[in-house]
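Student: model the structure of this input:
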Amino acid sequence: MDGRYDPVVGLLRGTVLSSSHPVSHPIRESSWYAFGLMMRNGPSDQQRAERILGVILDNQYPAQDGTDHESPWAGSFRRSPDEPLPTEKAVAWKEYDPNWREFIGCEFALTLHVFGSRLPPELRQRLHESIRQAVQGELHNRRLLPSYTNIAIMFGQLLDEDAVYRRDSAMAGIREKWVHDTVAIFRQNQSFMEYNSPTYYGVDLFGLGLWRRYGSTNFMKSSGDDISKRLWLDIATFYSAPMKNLAGPYDRAYGMDMESYVALVGDWIGTVVPRSKAPLPATMTVETPHLADLWFAPTFVFLKATLPDSIGNDFLTLTQPHDLTRRIDSSRSVSARVDRNFLAGGETAHLQRGVDAGSQYHPLAVQWRTSCGQVGTLRISDTPAADVTIEQGQALVSWKDHVTFALHDPCADTLKIDRNSWEAGNMRIQVQTDAVSSSHASDHKDVVIRYERGHFSRLVFTVLR
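Tutor: Okay, the predicted model is just below:
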């Protein structure tokens, strides 16, 4: 990260694919770097960290204690200093990101807990006031629900920080209800609504780590510890060490192969296994998708992964291939196969969830280790609605109107596709379907296969040795 620091601006320089919103000088990611500098505490590290924190604070949108004229972005932060002030009709996640309240606010909170005594009093005061601004802006906005898992957990910590610092009993009451509601959702089925996300499970573990270390109530501390361990157990159950991937389905994912992009779960696992065993890209450049998520790693190293003893070496070896099922809530369930050279996962939701080109939701996720050593993938890329069940090496896919599958084979020029048979190197997929029509389009590594006027497909997978 040191090489990406811009002393003129006082922030890190962005990368081509820094995050979901590429920026010139990413403010959130610079807050992670500042914490890492304070951890390292080398010559001039603290001076640089203080400069970064000051620049970030200067780029917070002010909140006015929840007045009726509060803007939807109040208390959040610019994503980069050159980002223009949002206009009245600004769209969240395009012109601004409301979640920067929680991401940056929680990093400020951690910095205060760990290094507050080393910071100048004026800077400490500004950080506390920034957390208050983030809380006020979020409360006024009323957009957040406890089911928005990763942000809800972090917001619980911010409520706690503000209530304790200002000795505010009313805020403490808001915190109590929020934390209990967030935990209650998990307790229903031992699962979060943002289920099985290679990126956002990493944020969950961050927020829960703050709860267990710095929560001001016994309930926060014990819930943070217990849910962290249960989440790690679920991650380990879905994980194949030989594949270096989590089996799907993915409620939210930015990629299909953790060896091809930086996922925060990969960062976390990388803190407990040798680098060569971590589910991260083997080599990284500024072109690596979500490269900047790697910069969260110093925070994860400090918080430490709380792995249950029963996990053992699950992130180093796959002891036994297995099938599994989980219930997310009353209408959603998942099934998966975890093997040494093959992963498949599916989600059913009573045909109430669809997929489009920009979707992070993957109700079907299939990966296999190809003959050239890389990971091949299959997903649904477009459908009004689909349910997927994994059974005995098969995917049973129910869909409405039409469905499009996207298949990626990193081994060049091995794709052979027709209506009832797909061949991608060492992967053979037999297809049974009631679709009236089918079509496909491909280049040398990727193909999309579309079925129309039907409602069912059965995919039978065979990975050749």
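Student: every contact and neighbour count from this point should use C-alpha atoms.
Tutor: Noted.
Student: do you know how far residue 106 is from residue 128?
Tutor: 11 Å (Cα to Cα, to the nearest Å).
Student: before we move on, which element is residue 161 in?
Tutor: helix 149-166 (DSSP states H and E).
Student: so what touches that helix?
Tutor: 99, 102-103, 105-106, 109, 128, 131-132, 135, 144-146, 168-172, 174-175, 178-179, 182, 192-194, 200-201, 203-204, 207-208, 210-211, 215-216 (Cα atoms under 8 Å, 6 or more residues apart in numbering).
Student: how about residue 203, nearest residue that isn't a chain neighbour?
Tutor: residue 150 (5.7 Å; Cα to Cα, 6 or more residues apart in numbering).
Student: another sequence for comparison is provided below:
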Amino acid sequence: MVLFKSILAFFAVGLTLGSEFPSNETYSQNLLRESMAWMDMFYDADAGYLYDLDSNALVHGTRHSAWYAAGLLARNKHDDVEQALKITRNVISGQFKDPEKQWYGDYQIYPEEPTVGTDHYPAVMYNSWDPNWRGFIGTTFVLMMEEFPDLIPNDDQSLIIESLYNTSVGDSYRVGGVDGDNLYPAYSNPSIMRAFVSGWTGRKIGDANMTLAAETYASEVIELFERDNTLSEFNSGTYAGVSLYALTLWAKYMPEDSVMRQKGASMIKYTWETLSSLYNANIRNVAGPWDRSYGYDMTRYLSILALQIWTIIGKDKSPMNAKPYAMGHKGDFAIGPLVAILAPFHNSLLEKTSVPSTLLQFPGEHNVETTAFSPPFDTYPRNITAYLSANLTLGAETFSEDAIGGPATSANSFNPAVAQWLRPDGTVGWATYHPQVKSLVAIAGQGFLSLTYPDWQGGDKDNVGAFVILIGTNSPTGTRDITGWDGVEGVAVTITGNINMQPTISFNGIYGGAGEVINSFSVFEFWNFTYTVPSGITEAPNMMLQFKVKGE
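Tutor: Got it, this is the predicted structure:
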């Protein structure tokens, strides 16, 4: 029965997925239609959940199902509302209800999972349970209540409000540095969502303490942002998109007496001011550095920021493939309905700015300088520099932190020095520094990246390090095997500095090579160029990379 329904859904939406953009459809309506048509194929009406969007043996997924439910209410055709309410009840039934547990008020990763916190399924934050899902699902429920109250019966509204109360209380358990939690105000995307859900719920139920706590927390996020009008979680293709989504909730749904309403719109504008200054419309990418990235080319992995751009300038001009569901990290296409629902309001805030035109046409060669700060991880604000020309972008950030891998302590997602260039066939080449140290002086300028290890201790054997540069594979028409920079397609690179000039070169691929690829949901194969530091040097190790796009 389920298979038969899936086949029917495929035939019902197959033409829609590949159809041309209708002339009477806005960009946001186009995103809603396409993202919903894709998810329709994964919906299990008998269970009232989406199947896992990464195709994990027909198990179901909770967060994506909640996002789909909001899209069903927005579409409101046939039995969409009935199915949306069914999904909502299912998601709430899987909410954790024991207030003694750290994961109280959170939601299941998937309904088939064992009981979190048992011997056979230990409670491991960001694995068996994810505290950020309180924010992702909680904000979705608020959006549904705000946008579609007439479609939600009173009993279901009461159920949602009770769930939001539980998730707000559970989120109050989160204190950065306590019980392994990393939620500080500098963790931008969940912090903005936390403040919103608690502030909205506190007002809804008349809980003055919850409301005050939310406003206080939001003020901490705002104070950190207004230091240089940047998100602490800087320039992430995925999480800048989430932060913009959550800030839109602040600006649209919070009352006038809330600091979130008072600051939300300006924070959106300033965030876009930074993002658009780093955006190269020729390459259709936001230049580095990236605090957290699931890929190295936005035209190949699906980022939530690209969905935002889709609603502003259209899918064909945005960093999207014609088939978004074929891109890496495709599961985030499921948030498309939420972005689409909020787009008319969100985009209205940008109408009198230069953002839309900058996203459409590269304004010319320029430099960008700014800072971002993520206490308590940073010992001082990260200094960010970038250089953009017609076919080349270079970005870097200087940092001194308490762990390798940036505030997220993930060397695989932290990209503090990045180069991208346009290749002859129109595809994007890239190179990124893979973090090896807690402190780095990284500067981007006209055609160069400079990398220095400032904490060098005079050549002690424990401090003999390396500079590791990851380089994307060539296009299908380029050289398959790379033995040096001469084989890297589309760019000429000159290396100078006090390092060993002959790198060790290896390949990391999907099916083999020297090691594994980095991001399992957004697979980019790469060549690893490792430049070692001579053990005898006493001055700080430095590596200078000078880039020139071939043919210019």
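Student: so for residue 106 and residue 128 of the first structure, which sits in the more crowded spot?
Tutor: For residue 106 of the first structure versus residue 128, the count of surrounding residues by other Cα atoms under 10 Å is larger for residue 106: 24 against 18.
Student: now for residue 295 of the first structure: what does it line up with in the second structure?
Tutor: Residue 295 of the first structure maps onto residue 334 in the second structure when the alignment is built from TM-score structural alignment.
Student: state the number of residues packed around the residue nearest to that match when sequence neighbours are not counted.
Tutor: Excluding its sequence neighbours, the residue lying closest to residue 334 of the second structure (Cα to Cα, 6+ apart) is residue 64, at 5.9 Å. Look at residue 64 of the second structure: counted by other Cα under 10 Å, it has 24 neighbours.
Student: the residue opposite residue 457 of the first structure in the second structure once aligned: what's it in contact with?
Tutor: In the second structure, the residue matched to residue 457 of the first structure (TM-score structural alignment) is residue 543. By Cα under 8 Å, 6+ apart, residue 543 of the second structure lies in contact with 450, 451, 452, 467, 495, 496, 497, 498, 499.
Student: just the ones of those residues in strands?
Tutor: The members of these that map onto strands under DSSP state E are 450, 451, 452, 467, 495, 496, 497.
Student: out of these, which are buried?
Tutor: 450, 451, 452, 467 (16 or more other Cα atoms under 10 Å).
Student: is it true that residue 530 of the second structure lies in a helix?
Tutor: No - going by DSSP: H, G, I helix; E, B strand; the rest coil, the assignment for residue 530 of the second structure is strand, not a helix.
Student: what count of nearby residues applies to the closest residue to it other than its chain neighbours?
Tutor: Nearest residue to residue 530 of the second structure in three dimensions, chain neighbours excluded: residue 468, at 4.5 Å (Cα to Cα, 6+ apart). Residue 468 of the second structure: 19 surrounding residues under other Cα under 10 Å.
Student: against residue 4 of the second structure, how distant is residue 468 of the second structure?
Tutor: From residue 468 of the second structure to residue 4 of the second structure the distance is 51 Å (Cα to Cα).
Student: try residue 64 of the second structure
Tutor: 22 Å.
Student: what segments of the first structure are helices?
Tutor: Assignment of helices within the first structure using DSSP state H yields the ranges 27-40, 45-58, 100-115, 121-141, 149-166, 169-189, 200-214, 218-238, 264-270, 297-303.
Student: what's the neighbour count on residue 339 of the second structure?
Tutor: 26.
Student: okay, buried residues for stretch 70-77 of the first structure please.
Tutor: So, applying 16+ other Cα under 10 Å, buried residues of stretch 70-77 of the first structure: 70, 71, 72, 73, 74, 75, 76, 77.
Student: who's in contact with the third one?
Tutor: Contacts of residue 72 of the first structure were listed using Cα under 8 Å, 6+ apart, and they are 98, 137, 141.
Student: out of these, who's nearest residue 450 of the first structure?
Tutor: Closest to residue 450 of the first structure out of the contacts of residue 72 of the first structure is residue 98 (36.5 Å), distances taken as Cα to Cα.
Student: from residue 181 of the second structure, how far out is whichever residue in the second structure pairs up with the closest one?
Tutor: Mapped onto the second structure by TM-score structural alignment, residue 98 of the first structure lines up with residue 131. According to Cα to Cα, residue 131 of the second structure and residue 181 of the second structure sit 9 Å apart.
Student: more neighbours, the two?
Tutor: Neighbours were counted for residue 131 of the second structure and for residue 181 using other Cα under 10 Å; residue 131 has more, 23 against 15.
Student: was I right about the more buried one contacting residue 124?
Tutor: No - Residue 131 of the second structure lies out of contact with residue 124 (Cα atoms under 8 Å); the separation is 10.4 Å.
Student: coming back round to it: tell me who's in contact with the aligned partner of the residue nearest to residue 530 of the second structure in the first structure.
Tutor: Applying TM-score structural alignment, one finds that residue 468 of the second structure aligns to residue 404 in the first structure. When contacts are counted by Cα under 8 Å, 6+ apart, residue 404 of the first structure touches 380, 381, 382, 383, 448, 449, 450, 451.
Student: any idea how far residue 404 of the first structure is from residue 202 of the first structure?
Tutor: 30 Å.
Student: neighbours of the residue nearest to residue 203 of the first structure, how many?
Tutor: Residue 150 of the first structure has 25 nearby residues by other Cα under 10 Å.
Student: gap between it and residue 29 of the first structure?
Tutor: According to Cα to Cα, residue 150 of the first structure and residue 29 of the first structure sit 17 Å apart.
Student: likewise for residue 3 of the first structure?
Tutor: 14 Å.
Student: same thing with residue 327 of the first structure?
Tutor: Taking Cα to Cα, one finds residue 327 of the first structure at 34 Å from residue 29 of the first structure.
Student: with residue 192 of the first structure instead?
Tutor: From residue 192 of the first structure to residue 29 of the first structure the distance is 25 Å (Cα to Cα).
Student: same question for residue 285 of the first structure.
Tutor: 17 Å.
Student: do the same with residue 353 of the first structure
Tutor: Relative to residue 29 of the first structure, residue 353 of the first structure is positioned 32 Å away (criterion: Cα to Cα).
Student: residues contacting residue 80 of the first structure?
Tutor: Residue 80 of the first structure touches 23, 24, 25, 26, 27, counting by Cα under 8 Å, 6+ apart.
Student: mind redoing it with 6 Å?
Tutor: Residue 80 of the first structure sits next to 25, 26, 27 when contact means Cα atoms under 6 Å, 6 or more residues apart in numbering.
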